[in-house]
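Engineer: What follows is a protein structure lacking sequence information:
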């Protein structure tokens, strides 16, 4: 679990997106859609991360994350040559990868890194890939060239207009659905964005899957933090997900649950002088 390489992919003010290449035998087992859980030190919390890339020959995995809370900031402070306290995985259920036909992928913010291995696998199955990637500003767009190589059509959207089209990725999505037919949609990113994606695609009867890795602690189904209502049934996103039918998720409930932890996260971050 040694860190072989470290890169800061983006930096806007205090916000950073960091890439770590880690030695791990998980490289041989992890599949698109699954995730790992890492602990930075013995007293640290467990956080879920997606394996963005893997090197089977050298037994290495690559994770990309945004420093948004206490543990991700601790993780971002690790240096090349240091070792993680613990790494568990692969966890969760893999994405259904097959030939759907015309596929549209909608990613927002750092969520796009979770989407990359899925996009790559869907492309290998011969799907026609349309990719929509949104971010607040140019500097926060990552993996641009990687997505270009595997996408038949790609659109970048920034809220400030610094790169690609100006506006919201969901606006571009709705315009595309009015003019084109798709067989399958996949979305990952901020919850408000995914909620809007689900609302739009439902109007067009387009099957849509959303990835929910935001609410996890234990990641083995014991703590219950990741509970989410899907089709009026309680699901555990760590063991029954992390992917669900976007049209059946209770997005309002999920948004309210996320708000519960923001004050505590800011407090512990300031306590340890990481914010």
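Structural biologist: Here it is on my side, so go on. A quick note: this is a predicted structure, and the numbers were derived from the prediction, not measured.

Engineer: hey, let's count contacts and neighbours off CA atoms from now on
Structural biologist: Noted.

Engineer: what number of residues lie near the spatially closest residue to residue 207 that is not a sequence neighbour?
Structural biologist: Once flanking residues are discounted, residue 207 sits nearest to residue 184: 5.4 Å by Cα to Cα, 6 or more residues apart in numbering. Number of residues near residue 184 (other Cα atoms under 10 Å) recorded here: 18.

Engineer: ok, now the one 10 residues further on?
Structural biologist: Other residues near residue 194 number 24, with proximity taken as other Cα under 10 Å.

Engineer: Ok, residue 65 next?
Structural biologist: Around residue 65 there are 24 residues (other Cα under 10 Å).

Engineer: check contacts around residue 114.
Structural biologist: 33, 50-52, 188 (Cα atoms under 8 Å, 6 or more residues apart in numbering).

Engineer: What segments of the stretch 151-275 of the chain are helices?
Structural biologist: Ranges of helices in the stretch 151-275 of the chain, per DSSP state H, counting those that start in this stretch, are 169-179, 191-203, 251-259, 262-271.

Engineer: Check it against this one:
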């Protein structure tokens, strides 16, 4: 695997984010140009970014680390799509904390400071037979390239989408185009089947042969998908979204326990055998900086609002 920083397509454009933070005034700032921005659902956004060096190397299951500006946190995001001919990559993210809130304020024509990748070990793609892909919430985005690759490899692909409500379901048609069967569930029953993704997953395990399950979404969802498949002895793969800093394994922030051995999600993963993951440790480590994140979020709301005002006055 080769990791590149898409240096061959830096743009020089005025950074609105920089203006808000006081990093630049009238000077131009290098970065990676946003080619397109879409709002897919409430607080869920798509960015298509010019990064030809990354697009040439990207494979299903890999991710990038993005920094919006010089003061920004490093945000790991799975590559949801890429176009080698046009030299761009697509990422999808949800506004959860301060950094993703700031990222949500950039638009087409803006630049982000850093895009590093492709990082991580690509998904294991082969003709396994019958594969079930479970996508919870924003996890639909990373499942799409995996489902596409699995379908191209000759698998029968069943996809399950889970969301809290109908308005949070996105990319249903896109995922459906790579699926032999698509099941949608919502917690409140406003669309598709009412309930959790584990319910149709259990039905499939009980009624037919399933050779592999891939689950991507909130950690608690992946944990219970693993519990569903374990009694059936079905190989289950999850993609862990851990805290990351450098993306090379040096910082140790992304360490996880897999089968009693310490692994680093950024270099050994992000995909692991779900039945070997210490889920209690994963969930506990996600809460490590919760207090600081809440503090930063309160501050970022004012900064994001200030940037919105700057845009409105332009």
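Structural biologist: Yep, it's here. All values reported here derive from a predicted model rather than from experimental measurement.

Engineer: And the TM-score between them?
Structural biologist: Overlay of the two chains. TM-score (TM-score structural alignment, normalised by the length of the first structure): 0.96; 271 aligned residues with a Cα RMSD of 1.1 Å.

Engineer: conserved subset of the contacts of residue 114 of the first structure in the second structure?
Structural biologist: Using both residues aligned by TM-score structural alignment, their matches' Cα atoms under 8 Å, the second structure keeps these contacts from those: 33, 50-52, 188.

Engineer: Looks like residue 273 of the second structure contacts residue 240 (just checking).
Structural biologist: No: between residue 273 of the second structure and residue 240 there is no contact under Cα atoms under 8 Å: 10.4 Å.

Engineer: of those two, who's got more company?
Structural biologist: When neighbours are counted by other Cα under 10 Å, residue 240 comes out ahead of the other of residue 273 of the second structure and residue 240, with 23 against 16.

Engineer: Tell me the residue in the first structure aligned with that one.
Structural biologist: For residue 240 of the second structure, the aligned residue in the first structure is residue 212 (criterion: TM-score structural alignment).

Engineer: Its match and residue 246 touch, don't they?
Structural biologist: No: look at residue 212 of the first structure against residue 246 with Cα under 8 Å: they stay out of range, at 9.9 Å.

Engineer: In the stretch 101-250 of the first structure, what residue spans correspond to strands?
Structural biologist: For the stretch 101-250 of the first structure, the strands defined by DSSP state E, counting those that start in this stretch occupy 102-108, 128-135, 153-158, 165-166, 184-188, 208-211, 227-230, 233-236, 243-245.

Engineer: gap between residue 132 of the first structure and residue 252 of the first structure?
Structural biologist: As judged by Cα to Cα, to the nearest Å, residue 132 of the first structure and residue 252 of the first structure stand 24 Å apart.

Engineer: From the neighbour counts alone, determine which of those two ranks first.
Structural biologist: Higher neighbour count among residue 132 of the first structure and residue 252: residue 132, with 23 against 12, using other Cα under 10 Å.

Engineer: Would you mind confirming that that one is in contact with residue 106?
Structural biologist: Yes: counting by Cα under 8 Å, residue 132 of the first structure does reach residue 106; the two are 4.8 Å apart.

Engineer: any idea how far the closest residue to residue 95 of the first structure other than its chain neighbours is from residue 119 of the first structure?
Structural biologist: Distances taken as Cα to Cα, 6+ apart place residue 33 nearest to residue 95 of the first structure, at 4.8 Å, with adjacent residues excluded. Between residue 33 of the first structure and residue 119 of the first structure the computed distance is 10 Å (Cα to Cα).

Engineer: Please convert the strands of the stretch 101-250 of the first structure to JSON lines, extending it with distance to residue 85 of the first structure.
Structural biologist: Below are those laid out as JSON lines (distance: least, Cα to Cα, whole Å):
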{"stretch": "strand 102-108", "distance to residue 85 of the first structure": "30"}
{"stretch": "strand 128-135", "distance to residue 85 of the first structure": "32"}
{"stretch": "strand 153-158", "distance to residue 85 of the first structure": "37"}
{"stretch": "strand 165-166", "distance to residue 85 of the first structure": "42"}
{"stretch": "strand 184-188", "distance to residue 85 of the first structure": "28"}
{"stretch": "strand 208-211", "distance to residue 85 of the first structure": "26"}
{"stretch": "strand 227-230", "distance to residue 85 of the first structure": "27"}
{"stretch": "strand 233-236", "distance to residue 85 of the first structure": "26"}
{"stretch": "strand 243-245", "distance to residue 85 of the first structure": "28"}
